[in-house]
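# could you look at this predicted model? Sequence included:
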Amino acid sequence: MDGRDRPRRPAILDPAEAELIWGDSDPALASEAAHATANAVVFGPSHLAGDEPLAERVGRIIDAEGLDEIAGLWSRSPASTLPGALWRLYLLRAWLERDPETIATRFRGGTEHTTPVELREDDVENPRDAVVAPAPTVLGERLSQLFSGTDETELAGLLEEAAAFLRVLAAGTGSDPGWRTHDEEAAAPVTGRTGALTATAAELDDAAARARAGRLD
């Protein structure tokens, strides 16, 4: 994703396969592609075992394109879906890779103003386990591992940790709350909005709850 309007269409894909992925003229087709690739990237193409031909096509496309190109498909998906949640984790990983010193400084500042544990208070009478905000390098490693295969339980835990991490960062940003993850317009709805860090944290917590209930798809 180097500022191009859309990813390239590799020569090894036949027209039907390319249309499955880059069907911008058909929102339904684009949504299908986003969900299919999100499931295959995280859970493996075998997760699409109910549709073996689709699993094979998506597997070949992922091998040909790589994560950076495929992630662009997820940018228009709602935060409450698997591709929408992965898009937010992808942007966070990109920020960790591109600006580690800034993030480390903000994280240290955030831990001075907050406890390292984010209590989840959506159920006051029966609070769920506390979630520890991992250190930047630890979270970066876990995000990289995520895209090499996981399951719903592990994904939910990572979403919760990422949410806690963003809240700590928000507490350490001072007068500069910016999240300059990506220059592309596609990232702006997540990273450029007001209160981006805390808003994204809330979205990731919601996605985690859906994943634990088997409803993140």
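That came through fine.
# for the rest of this, base every contact and every neighbour count on C-alpha atoms.
Noted.
# show me the contacts for the closest residue to V132 other than its chain neighbours.
In this structure, V132 finds its nearest non-sequential neighbour in V117, 4.5 Å apart by CA to CA, 6 or more residues apart in numbering. Applying CA atoms under 8 Å, 6 or more residues apart in numbering to V117 gives the contacts 130-133, 164.
# which of those residues fall in helices?
Taking DSSP state H, the ones among those that sit in helices are A164.
# between the contacts of V117, which is closest to E69?
Proximity of these to E69 (CA to CA) peaks at A164, which lies at 27.5 Å.
# so what's the closest one up against?
With CA under 8 Å, 6+ apart, A164 has these contacts: 117-118, 131-133, 201.
# take the one below as the second:
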Amino acid sequence: MRDFHRPGLPGASHFEAQPNREDPAETAAAGHRIATLLVRGPHGDDDQFLVDRVLHLADSEGLSTIAELWSHAPADSLAGTLWRLYALRTWVHRNPETAAVEFAAGKSFAPVSEMLAGVVDPPGPAEVIVLVDTVVRGIVSPDFDVTLDRAAAFAHIVGVGRAQLDQGDPASAVRLVDTATQLRRAAEIERTASLH
């Protein structure tokens, strides 16, 4: 026991010296504020200044920097909804051919969703990209609920198509259908003016 030494505990200065220690609550609050400003619009000069800064950051660094603030937000929040829209758009831009094939495979199983999604027939990669970009641009419209409904319809059709093609990853099809359900629920919440 003579060789036993009680370990020293780090003091406050140790934790303050740690690099890149962001407060998760502050990060979530910033993401929520940016999401609200982007969807609801600025209400004053300070808000407009922040929107301008965010748009400049999106132009210079890419939207992923801003979207990362939304990545841990609940699905039934404005920030969480924007994260899902961003993730869907990013996937389509990276995999337009796959998105078009999966949409084509799923559309006969969800004809109502096909009409709501608004994709031309037959959908090619370019048409799917145009649809997703149109949906995402709709976040600044007064009909944000319709934007969410369209995104949900698209995600649902692609998820069903992915399951029909049975490409060895049924969990990814389920996740996509879950995303569609979350977006549809967000649209319902938006219609009650409760999506914050």
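Done, it's in. Keep in mind the model is a prediction, meaning the values are calculated, not measured.
# among the contacts of V117 of structure 1, who's most crowded?
Within the contacts of V117 of structure 1, most neighbours by other CA atoms under 10 Å means A164, with 27 neighbours.
# which residue in structure 2 lines up with the residue nearest to V132 of structure 1?
Using TM-score structural alignment as the criterion, V117 of structure 1 maps onto V112 of structure 2.
# what's the burial count for G214 of structure 1?
When neighbours are defined as other CA under 10 Å, G214 of structure 1 has 12 of them.
# looking at structure 2, which of the contacts of A164 of structure 1 hold up?
Counting by both residues aligned by TM-score structural alignment, their matches' CA atoms under 8 Å, structure 2 reproduces these contacts from the contacts of A164 of structure 1: 118, 132-133, 201.
# from those residues, which is closest to Y90 of structure 1?
Closest approach between the kept ones among the contacts of A164 of structure 1 and Y90 of structure 1, by CA to CA: A201, at 13.8 Å.
# which position in structure 2 pairs with the closest one?
By TM-score structural alignment, A201 of structure 1 lines up with A180 in structure 2.
# buried stuff in the host helix or strand of that match?
Assigned by DSSP states H and E, A180 of structure 2 belongs to helix 170-191. Across helix 170-191 of structure 2, burial judged by 16 or more other CA atoms under 10 Å covers 173-174, 176-190.
# give me the contacts around that helix.
Under the criterion CA under 8 Å, 6+ apart, residues 75-77, 81, 84, 144-146, 148-149, 151-156, 158-160, 162-163, 195 lie in contact with helix 170-191 of structure 2.
# for stretch 44-63 of structure 1, same thing?
If you take CA under 8 Å, 6+ apart as the criterion, stretch 44-63 of structure 1 is touched by 13, 17, 36-37, 39-41, 70, 149.
# which stretches of structure 2 form helices?
12-16, 24-40, 45-61, 63-67, 78-94, 96-106, 111-117, 125-137, 144-165, 170-191.
# just say which of those helices is most tucked in.
Most buried of those by mean neighbour count (mean count of other CA atoms under 10 Å) is helix 144-165; its value is a mean of 25.
# just how off-centre is it within its chain?
Relative to the centre of its chain, helix 144-165 of structure 2 is centred 13 Å away, using CA atoms, centre = their mean, to the nearest Å.
# now the angle from that helix to helix 170-191?
Orientation check (axes from the mean of the first three to the mean of the last three CA atoms, to 10 degrees): helix 144-165 of structure 2 against helix 170-191 gives 160 degrees.
# so T111 of structure 1 touches L166, yeah?
No. Using CA atoms under 8 Å, T111 of structure 1 is not in contact with L166, being 11.5 Å away.
# now check I34 of structure 2 against structure 1: what is it aligned to?
Aligned counterpart of I34 of structure 2 in structure 1: T37 (TM-score structural alignment).
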